[in-house]
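In: structure for this input, please:
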Amino acid sequence: MTVLLGVPALWCGTLGCEALPPEELPGEGRPIHASDDSLQSANGLSPNGLITNGLITNGLITNGLITNGLSTNGVSTASFGTWFDSTASAYSDMVMKYVVACAYAEGSSLTYQAPSTGITYTWPGLLGLTPGWASGQPITPVEEQLITGCLAAHVNKYGIQMEVSVRGATAVGTLLPVTQSEATVFSEKEAAFFGNLINGAGVFACNDRNLTVMESSARACGLASQGNGASVECPPIRHVGTCKSICDLDESKTHYTSCVFNGVTYKPLTTRIRPADIYRCGDGVCQLTESCDPDPRTGSNRYDACESDCGNCP
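Out: Below you'll find the predicted structure:
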């Protein structure tokens, strides 16, 4: 199984999110699932609103899925129906697509019929990070951490569609499979995501490589140009420095098995991206992460004052 991003392909526009067909990598005989790694849509939904307000506080906890399990029984409760109807159906549908894709294994799905409208929704699984919770059991602390890391790994400040390779293990220790083709294409180190939003501990990201002053990435929620502290790009994600300073690698050195922050050990998810997803000032293209140079006297090649690609500011 090829594991990319952890959610089916989505396009988020003014009318909400809808599924896109899988894309194929050149030379591959099977599809690799592309995905919008954004948890925001063009209708103004922010990463903060979806993770802390829409998903965790008002979603998973109050709708009963934490104690009743992410199963048919869990979504059949009155509290889940109340939550699902409390926002636009496209929003609730999008939230559940991400949750189920992270929690359920590929080939399985969760179906829900909204009592208020009679519309049936089917959300496919992909990563299978939380097999116990997906089978209807109450969510465990490790599963809480993996769901937090998985959702954080899919936040994108710019709301653009990107492919990302997710590495790590499920709550029962099963490694996420990675094909040789995937490992070759997605060779650039990016970040690790961890935390526990469900118990209020927070959500964190560490850089798995450093960006130079010329470099930037649309994956600003993980591979950030800023230093430590609360994210200016994707709150409430908090950047906590380099992964190698707080996380332990597995024996294959392909992903992190644990990260320690504030004395608490978390089970993280590691991400890899394509080299082309690191933008460099001077490559002749003014990327959405780059800015014009406010001072023409400097001839700057910084990503946030990139005269060579974006020109001088008016």
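In: CA atoms for contacts and neighbours, from now on please.
Out: Fine.
In: and the helices in the stretch 1-150 of the chain?
Out: Along the stretch 1-150 of the chain, counting by DSSP state H, counting those that start in this stretch, helices occupy 47-48, 65-68, 72-75, 78-85, 89-103, 131-134, 141-153.
In: so which of these is nearest Thr184?
Out: helix 141-153 (20.2 Å; Cα to Cα).
In: after the longest strand belonging to the chain comes which helix or strand?
Out: Counting residues, the longest strand in the chain under DSSP state E turns out to be strand 188-196. The element immediately downstream of strand 188-196 (helix or strand, assigned by DSSP states H and E) is strand 202-207.
In: please give the structure of this sequence too, so both can be compared:
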Amino acid sequence: MMFLCCPRTVALLAIPLVTTACIGAELDEAPDEWVDEAEGAMVIGNGLTSNRLVLNALTQTALTPLTLSQRALTPGSLSPSSRAAIQDPGPSGTLSRELLRYVVSCALRPDQSFSFSWTDGAGATHTETYAGNLGIADWWVYGPLADPFYQRWISACLASRTNWYGVSVNLSLRGSQVPLASLAAERAAYPVREGAFWGNVFSSTPYLRACHSPSGVSHARSLQRDCAAGHLAIDPATGGQVTEPCGPIALAGSCDTICNSVPAHNGGYYFRCLDNPAISSTEYTEVVITSFLPQ
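Out: Sure, this is the predicted structure:
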């Protein structure tokens, strides 16, 4: 499945981390634009920027993945706290709506959507309709997202669509799930493997991890895609170069070291990675999404 990252800012989860704010990250309320691409693949606006993935970007009433997963993904099923979060007219509400927009995009099919309204500080009513796209958990509209297997797939989808700078970058996202299958034309147009993403932001102890494909690092950074290999920055204390993670997305190193991949003619994605290589060299996860870039 093919995506287009575009300038957005979103709060994914409340994890007590301190990160450097992204440069040039803007919030906007423009709807995603859908464009037909190679052999029926879709391109969708989807940049999630990491500067809001910190604890102090959220409030007690802000939308959180854990709360959202406990009920069906429909307007009438939201908990009072989730409804208050997406209807908040302030900055926290903007972040909560952005999170919901991308959760819907990852979880629901193109023929499904999520509509609601909220009122801004001037008394104007805004009607929002967020379209589904991938359909990884389209049945979420009927009940809670309680299965950790699907929680991890949607978490990987959100992580893979995060962009440090909030700039527009074309992505091809691939994995073992049917919605993440790729066609030959898509694989030819997006041959550079960037890295892989996995985790679970819906658990009581949320986490996200990423690894990078060594051969794709320089190309990814030239396109301002930093979250697989880490963002290069200058330590103000020492003046030396440091590598920073994108918010809560912990850096796991080289995918070629910790992951297994399928042949290029079948997509070339990483189908299995060490879940936490810092702790175990034997425990793998197969719920992994690999991102590919245009040449």
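In: what does the TM-score come to for these two?
Out: Here the TM-score for the pair of chains, by TM-score structural alignment, normalised by the length of the second structure, is 0.72; 256 aligned residues with a Cα RMSD of 3.5 Å.
In: what's the longest strand of the first structure aligned against in the second structure?
Out: Residues 192-200 of the second structure are matched to strand 188-196 of the first structure when aligned by TM-score structural alignment.
In: contacts for the matching stretch next, please.
Out: Applying Cα atoms under 8 Å, 6 or more residues apart in numbering, the set of residues contacting stretch 192-200 of the second structure from outside is 148, 151-153, 155-157, 159-160, 206-213, 215-217, 219-220, 228-229, 255, 268-270, 275, 287-295.
In: kindly report the same for stretch 134-150 of the first structure.
Out: In contact with stretch 134-150 of the first structure (Cα under 8 Å, 6+ apart) are residues 6, 65-74, 99, 102-104, 129-130, 132-133, 170-171, 193-198, 203, 266-269.
In: follow-up on the earlier one: and the helices of the stretch 1-150 of the first structure: which comes nearest Tyr121 of the first structure?
Out: For the helices of the stretch 1-150 of the first structure, proximity to Tyr121 of the first structure was assessed by Cα to Cα; helix 89-103 is nearest, at 7.5 Å.
In: give me the mean deviation of stretch 143-150 of the first structure from the second structure.
Out: With mean Cα distance after the TM-score superposition for the first structure, stretch 143-150 of the first structure departs from the second structure by a mean of 1.5 Å once superposed.
In: and that stretch, how far out from the chain middle?
Out: With Cα atoms, centre = their mean, to the nearest Å as the basis, stretch 143-150 of the first structure stands 11 Å off its chain's centre.
In: now do the buried residues in that stretch.
Out: By 16 or more other Cα atoms under 10 Å, the buried positions in stretch 143-150 of the first structure come out as Glu143, Glu144, Gln145, Leu146, Ile147, Thr148, Gly149, Cys150.
In: check stretch 97-116 of the first structure too.
Out: In stretch 97-116 of the first structure, counting by 16+ other Cα under 10 Å, buried: 97-106, 109-110, 112, 114.
In: what of stretch 33-47 of the second structure?
Out: Ala41, Met42, Val43, Ile44, Gly45, Asn46, Gly47.
In: so which residues make contact with it?
Out: For stretch 33-47 of the second structure, contacts defined as Cα under 8 Å, 6+ apart pick out 1-9, 32, 102, 161-163, 166-168, 170, 183, 185-186.
In: let's see which of these end up in strands.
Out: Those of the contacts of stretch 33-47 of the second structure lying in strands (DSSP E): Met2, Phe3, Leu4, Cys5, Asn170.
In: buried subset of the contacts of stretch 134-150 of the first structure, written for ChimeraX?
Out: Buried residues among the contacts of stretch 134-150 of the first structure (16+ other Cα under 10 Å), as a ChimeraX selection:
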select :6,65,66,67,68,69,70,71,74,99,102,103,104,129,130,132,133,170,171,193,194,195,196,197,198,203,266,267,268,269
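In: just to revisit the earlier point, the contacts of stretch 192-200 of the second structure, buried ones only, as a PyMOL selection?
Out: A single PyMOL command selects the buried members of those (16+ other Cα under 10 Å):
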select buried, resi 151+152+153+155+156+157+159+160+206+207+208+209+210+211+212+213+216+217+219+220+228+229+255+268+269+270+275+287+288+289+290+291+292+293+294
